[in-house]
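[1] with the sequence up front, the predicted model follows.
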Amino acid sequence: MSEPILTKNQKNKLIAVIAVLLTFTVMNGTMFNVAIPDISEEFQLLPSQVAWVMTGYILVFAIGSLMYGKLADQYPIKRLMTIGIILFSTGALIGLFSGSFAMLLAARIIQAMGGATIPALAFIIPARFMPEDRGRVFGIVSSTVAFASGVGPIMGGTIGGTFDWRLLFIFSILAIFTIPLLRKWIPDEETRPGSTDIPGAIFIASAVAFFLISITSFSVIWLTSSLAAFLLFIWRIRTFHTPFVDPAIFKDVRYMAVIATSFLSTSAMFGMIFVVPIMARSVYDLSTIQIGMLLFPGAMTAGLIGQFGGKLTDRHGPEPVLKTALVIAITGSTLIAALIGVPPIVLAMAIVIQYAAFPLIQTSTASLLTTLVPVEKTGVGIGFFNLMNFMSGAISSAVFGAFLDLGSIQFSLLPIAIHSEFALYSTLFTILGLLALSAMMLFTSIFKMKKTPNKVV
């Protein structure tokens, strides 16, 4: 089935509505990231417990991104996004009146159930409706994400610090007003033939959820349950005639290398975004507003770089852009690890460097995947990519939250760290740099071995 042919004006309108929706979604995450210290103090939570404000949200986001990606191969994108935005705004309304940590988590989970449609389908829309412009559009998407992540900390710090963090939910409620534009500008599609493998979806969702719970609880029982669910998922996709995920997708070495590279590098980025606010409060005793200002320059720089990410990818190809981005991520993490304890304005410059890698990683990996996955499998191909990306965020938040519960350690992994008394945070950022280095080594080795494209069939 051929996809609708869009005029330039229609493309611009569609890109605009994607950007607006992404802004709401990303701000929802970054605003609450800055508010984590306040939420922790109000409900008297340990770092590993308050991490579930992000971990729980990202967990459902991760699962939802795969589900919606798969559903997009069968059902119209317009319908899926309409349902998602309604859920997203409903969860925000509940969060606005949350009086307990349990109610807050429930609100975040409902938000994630709906909000997962937005980034998941935002990467599918360019590949489906404007493949000739996908590099440029991926750049705009990445730039929007970076810009919103820059505005988010400022808004979160200003509103959360001046009033109450619950008022941050108001921005997410406003997303409901984009539905008329969404219904008008996203092309109509017919429902494609096919069926949804519900047991397969349940098995993979359970495997992901149980695994993340096992990390935060250090429970062998949950880890065993995750492994059992994953084995059931493997059995299902190998034996069912129309599985939730086509097993052929896992046989493409280049596709899996990009997935793994993105997983490791995104773990480094999400880890930085999670740890910086807690570190800023612990080391510098910064207010919520000041934490937002610490993150703002980096996020805005990433927004500016994202404007050129798509053009660079189209001009030079995604591979060199991705390698450059990983070098930047390694450099930024190492500098932060070395400089913790110096004046915040100096540390902010190091944060700028690591933030700059984010849109380049997103643009290059998404663009590269669309060349490896055939059009008819774009939904599940990018859906699995989004699943692993959001899983990386959830895992990094959970692991580093548990690590921060240690309180302090005696030595830093980085010998050149200036202030040894902050060895805990220095070690964490050194680990983030090692994750990015591992991503670089993996990607370089696989793509050096496999020179010819090998699309999933």
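    Good, I have the coordinates.

[2] hey, let's count contacts and neighbours off CA atoms from now on
    Noted.

[3] so which residue is smack in the middle of this structure?
    For the chain, Phe390 is the residue whose C-alpha lies nearest the centre (C-alpha atoms, centre = their mean; 4.6 Å).

[4] any idea how far the spatially closest residue to that residue that is not a sequence neighbour is from Asp246?
    Spatial nearest neighbour of Phe390, excluding adjacent residues (C-alpha to C-alpha, 6 or more residues apart in numbering): Ala62 at 4.6 Å. When distances are taken as C-alpha to C-alpha, to the nearest Å, Ala62 and Asp246 turn out to be 18 Å apart.

[5] this is the comparison structure:
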Amino acid sequence: MIIPALPTLQRELDTTTTWVTWLLTGFLLSSSIATPLLGKLGDQHGKERLLLVSLGIFFVGCVGAIFAQSIWMLIAFRILQGAGGAVFPLSFAIIKDEFPEEKVGVGVGVVSSVFAVGGGLGLVLSGVIVDNLSWRWIFVVGAIAVGIAAVLVVFFVPESPVKTPSRLDVPGAILFSGGLLSLLLALTEGNNWGWGSGRIVALLVASAALLVVWGAFELRVPEPMVDMRMLARRPVLFSNLTGLIAGFAMFGSFVLIPIFAETPQGLPDSLARLVGYGFGASTTTAGLYLLPGALAGFVSGPLAGVLGRRYGSKWPMALGMAMASVGLAMFALWHDHPWQIVLGMIVLGGGIPFTFAAMAKVIVDSVRPSETGVATGMNTVMRTVGGVIGGQVGAAILTADTIRRTNIPAESAFVTAFSIGAAAALVAVFVALLVTPRLPQSRHVPVAEAVE
């Protein structure tokens, strides 16, 4: 919901583009750090309890944001809201613990599809609020939704019986947080500070060093925050790589499509004539272009569970990325009319939840019940990192390829960005197929030969 409101927030809080984007960056950073930590604590102390903690912190962040008087206060409360990122891995873990085996796939699929649908509906609802009300109502709506969710969890979600008594690996958590913070900070600020600047290079070097030390430390500590051997298992490893690419494709498209659709709104006539693309849509209308894709995801997520139970989860995972590749290619080739954007979003929006649902099912099936929270949490982190990379690649392309003597992105910039996303999603198809090894074909042995 925050993405369409960023220009309005920049004006009303009298801040710069750099600082207003921290409303998104801060959330992503804290979410990436909090998600595996809360997932691990959920495995130790009870997943329903930590789900309530996650929702409670998110609720406090929403209420605080309603009354924020400066960009600094709003960024602080957005960082607090980042704890809400743990909702999905904790939910997957509860489903794994509570559902009959044959219903786990569909249950995970429903939660995964809600993730995609919520993103699409959030963009639409945010547009309506920005166009007609104060931006503060974004956080009012968020607080109400999270508050209702917390109450429903208390009454309807049982505490998971699967727990792992252990101590929190504080040194491992600090090393992981420092490495991830350095990486995401470098990725989000690369365009602003310059990719070759000393600060960005230092952050990337620090990130690599901290994550290497973290991995080595986790292999030696008796009770690690994350079991590195678990992450190295073939299904988990290739699912996380697929998640990284899926986040890249999804986040890039969600950011680029509204920008494309709203151009050339707000430009002087002399510049608008130079643009030659876009529909001049309002924030609300641009969000509506994304809505059919979100609704398609609500159907495809549970369907992935059904297909996965019958054929194996790697197939719907690969199919989802193939659909995403086709949808992004459609954006690159056909974008002259709004219906073409809507059609591409239906294909893309149906594919991404397909992949997310199957991916989560692969992971919960590949780890011990006591590892479900942290394993799915790490998968969420990979999707977040992929999303940050996708957003930054898209922004860099739009900044580099502009209409002559202006800072307005050229049509070719969008074509390039969508094409890169389509190619990346196609690569993810083959990565998903590597989740489980191909079974060797047994030589057919006639019965008579076997008897002899």
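    Received the coordinates, thanks. Just so it is clear, the model here is predicted, and its values are computed rather than measured.

[6] list the TM-score for the superposed pair.
    Superposed pair, TM-score by TM-score structural alignment, normalised by the length of structure 2: 0.84. Supporting alignment: 411 aligned residues with a C-alpha RMSD of 2.4 Å.

[7] give me every residue that touches the residue nearest to Phe390 of structure 1.
    Counting by C-alpha atoms under 8 Å, 6 or more residues apart in numbering, Ala62 of structure 1 touches Ala116, Asn386, Leu387, Met388, Asn389, Phe390, Met391.

[8] can you give me the helices for the stretch 101-250 of structure 2?
    For the stretch 101-250 of structure 2, applying DSSP state H, counting those that start in this stretch gives helices covering 101-132, 136-156, 170-193, 198-220, 228-231, 234-262.

[9] could you give the angle of the fourth one to helix 170-193?
    To tie it back to what came earlier, the one meant is helix 198-220 of structure 2. 160 degrees (axes from the mean of the first three to the mean of the last three C-alpha atoms, to 10 degrees).

[10] buried residues in helix 198-220 of structure 2?
    Residues of helix 198-220 of structure 2 classed as buried by neighbour count (16 or more other C-alpha atoms under 10 Å): Ile200, Leu203, Leu204, Ala206, Ser207, Ala208, Leu210, Leu211, Trp214, Gly215, Phe217, Glu218.

[11] quick one: the aligned residue in structure 2 for Lys184 of structure 1 from Glu48 of structure 2, how far?
    Counting by TM-score structural alignment, Lys184 of structure 1 corresponds to Phe155 in structure 2. For Phe155 of structure 2, the distance to Glu48 of structure 2 (C-alpha to C-alpha) stands at 11 Å.

[12] the two - which one has more neighbours?
    Glu48 (23 against 8; other C-alpha atoms under 10 Å).

[13] over to the more buried one. Which of the three states is it?
    Three-state call for Glu48 of structure 2 (DSSP: H, G, I helix; E, B strand; the rest coil): helix.

[14] what residue in structure 1 is paired with it?
    Match for Glu48 of structure 2 (TM-score structural alignment): Lys78.

[15] what does Leu28 of structure 2 give?
    Leu28 of structure 2 maps onto Ile58 in structure 1, by TM-score structural alignment.

[16] that match: neighbouring residues, count only.
    27.

[17] now it: how far from Asn28 of structure 1?
    Separation of Ile58 of structure 1 from Asn28 of structure 1 (C-alpha to C-alpha): 12 Å.

[18] next one: Gly160 of structure 1
    13 Å.

[19] ok, Tyr425 of structure 1 next?
    26 Å.

[20] before we move on, what about Ser396 of structure 1?
    The gap separating Ser396 of structure 1 from Asn28 of structure 1 is 19 Å, by C-alpha to C-alpha.
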